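Asker: Got a predicted structure plus its sequence, pasted below:
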Amino acid sequence: MSDQEKAELRLQLARLKQEHADFDAAIEAMVKTGCDALRIQRMKKKKLVLKDKISELADGTLPDIIA
């Protein structure tokens, strides 16, 4: 993998982490304002999907180490 591809992956990873944090803040605000439980649940599901994507990208950026 070239240095440019690694940099792009790290950038994408950073964007997803920021989006994940944004979802977290939005969910917290929704809970405080007493928003509909179904909407909160949907937001949590989207946040979980983002977490999975972050995990996949993070695994792809780490080198394989053979023990």
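Answerer: Good, I have the coordinates. Residues are numbered from 1 along each chain as shown.

Asker: Going by C-alpha atoms from here, please, whenever you check contacts or count neighbours.
Answerer: Fine.

Asker: give me the number of residues near Lys47?
Answerer: 20 (other C-alpha atoms under 10 Å).

Asker: give the contact list for it.
Answerer: 20, 23-24 (C-alpha atoms under 8 Å, 6 or more residues apart in numbering).

Asker: putting a second one here so we can go through both:
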Amino acid sequence: MTGLDEEQEAAIHARIAELAEEHRDLDQMISRVSESAPFDQLQLQRMKKRKLAIKDQMSRLNALLVPDIIA
């Protein structure tokens, strides 16, 4: 049991889906920017940092959905 009701779980799943879509979009943008020469290194670095932050946020939300299991 995760301690979350169905509505909370649904909201978390919806947020994870939104973040996953943003993560995919950023990945595509990063690919396009890095393929075009010359490219703005600072912009690329910011996009990669944002992509990593999104991935971390998705991991934290997924951890809320998975119950703690003591091995």
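Answerer: It's in. This is a predicted model, so every value here is computed, not measured.

Asker: before we move on, the earlier item: filter the contacts of Lys47 of the first structure down to the buried ones and hand me the ChimeraX line.
Answerer: Buried residues among these (16 or more other C-alpha atoms under 10 Å), as a ChimeraX selection:
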select :20,23
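
Asker: hmm, which of the contacts of Lys47 of the first structure are common to the second structure?
Answerer: Cross-checking the contacts of Lys47 of the first structure against the second structure gives 20, 23-24 as conserved contacts, using both residues aligned by TM-score structural alignment, their matches' C-alpha atoms under 8 Å.

Asker: Looking at those, which is nearest Leu50 of the first structure?
Answerer: Distances from Leu50 of the first structure to those, taken as C-alpha to C-alpha, are shortest for His20 (6.3 Å).
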